[in-house]
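**Q** Requesting a structural model of the entry that follows:
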Amino acid sequence: MSFENLPILVILVLSVLGHNNSVAIAAGALLLVKLSGFDNYFPIIENHGLQLGIILITMSVLVPIVKGSITMNDMASVFTTPTGLVAITIGVIVAWLAGRGLPFMSTTPEVVTPLIIGTVVGVAFFKGLAVGPLIASGIVWFFLTLIQACR
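**A** From the prediction side, this is the model:
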């Protein structure tokens, strides 16, 4: 195995040591894909994996509604509690930021590496989730836009 696999091995080891199964499985699967010679599929994973992940996350969030665990009355009642109103507001802000993050990452590729490193550290050592890069990129975009506007 060459040294070009060292970064993903480090991520794999750190995620195993940090007991983060999602990153360990992702890193191990990608390493396996590469070592088995199927790395020609990386562009497909890179271009469509995020969309597939968003679809799966959205599906998992919608399951309680489909199962009937959350009813129309439950959904209507969230507008009457401070927690519900704050949660709706934060949900809108995070979705808006993530929507700005994806194009920002595409047009500012130098931000991708530090975001990935930050996400891996957050997931491996702080029990975070790997959904961070989009939201983090949106937050970076927001602060950079704010700084430019204040100039």
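**Q** going forward, measure contacts between C-alpha atoms and count neighbours the same way
**A** OK.
**Q** So which residue is dead centre in the protein?
**A** Val131 (1.8 Å; C-alpha atoms, centre = their mean).
**Q** Distance-wise, check Thr119 relative to Val92.
**A** Distance from Thr119 to Val92, counting by C-alpha to C-alpha, to the nearest Å: 22 Å.
**Q** now do Ile11
**A** According to C-alpha to C-alpha, Ile11 and Val92 sit 32 Å apart.
**Q** Neighbour count: these two, which is higher?
**A** Neighbours were tallied for Ile11 and for Val92 using other C-alpha atoms under 10 Å; the higher tally belongs to Ile11 (20 against 12).
**Q** name the element the more buried one belongs to?
**A** Applying DSSP states H and E as the criterion places Ile11 in helix 6-17.
**Q** Here is the second sequence; please produce its structure so I can put it next to the first one:
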Amino acid sequence: MESWLFLAAILIVALLAKNQSLIIATAVVLVLKALPISEKVLPVIQAKGINWGVTVISVAILVPIATGQIGFKELISAFKTPAGFIAVGCGVLVAVLSAKGVGLLAASPEMTVALVFGTIMGVVFLKGIAAGPVIAAGITYTILTIFNLVPIH
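**A** Have a look, this model is predicted:
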């Protein structure tokens, strides 16, 4: 019963904050939880959902390459600017930090609760996005802003 109340509270907060992603995610989890197969489906989503999400984000990121909007010329150009080097560095940093984070969660599962709560608060109250690769872009943007290197297009 507690999980239903917790999810309902998250849904209410998401609705009040008008956060479509969190509304959809919570509604999907509530519907899945109500299904007779939830005991089989939810653990699979818990175990593989992050990887599926990263895959979907990766596909979206690769689309400009597939459409020809980004090619080798743009890749080489990125390495000619401080912003490009910072972006590559942030990508590496996020990958390393993510690996450390997975290790932390495996060693200390109770951290998941704090991370979920923090993510929900960030998404709802600070208009954040719960996505890993986007973090790298956010860190990059922050560093570029500090050094006044934000590319203007």
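**Q** Put one on top of the other, what's the TM-score?
**A** The TM-score (TM-score structural alignment, normalised by the length of the first structure) is 0.81; 132 aligned residues with a C-alpha RMSD of 1.5 Å.
**Q** which strands and helices sit next to the helix holding Ile11 of the first structure?
**A** In terms of contact count using 3 or more C-alpha pairs under 8 Å, 6 or more residues apart in numbering; DSSP states H and E, helix 6-17 of the first structure is assigned the packing partners helix 21-35, helix 112-126.
**Q** again, 6 Å this time
**A** Helices and strands touching helix 6-17 of the first structure, as assessed by 3 or more C-alpha pairs under 6 Å, 6 or more residues apart in numbering; DSSP states H and E, comprise helix 21-35.
**Q** helix/strand/coil for the residue of the second structure positioned farthest from its centre?
**A** Relative to the mean C-alpha coordinate of the second structure, counting by C-alpha atoms, centre = their mean, the farthest residue is Pro36 (29.1 Å). Assigned by DSSP: H, G, I helix; E, B strand; the rest coil, the conformation of Pro36 of the second structure is coil.
**Q** any idea how far it is from Leu42 of the second structure?
**A** From Pro36 of the second structure over to Leu42 of the second structure the distance is 11 Å, taken as C-alpha to C-alpha.
**Q** cool, and Ala95 of the second structure?
**A** Here the criterion is C-alpha to C-alpha. By it, Ala95 of the second structure lies 26 Å from Leu42 of the second structure.
**Q** likewise Ile57 of the second structure?
**A** When distances are taken as C-alpha to C-alpha, Ile57 of the second structure and Leu42 of the second structure turn out to be 21 Å apart.
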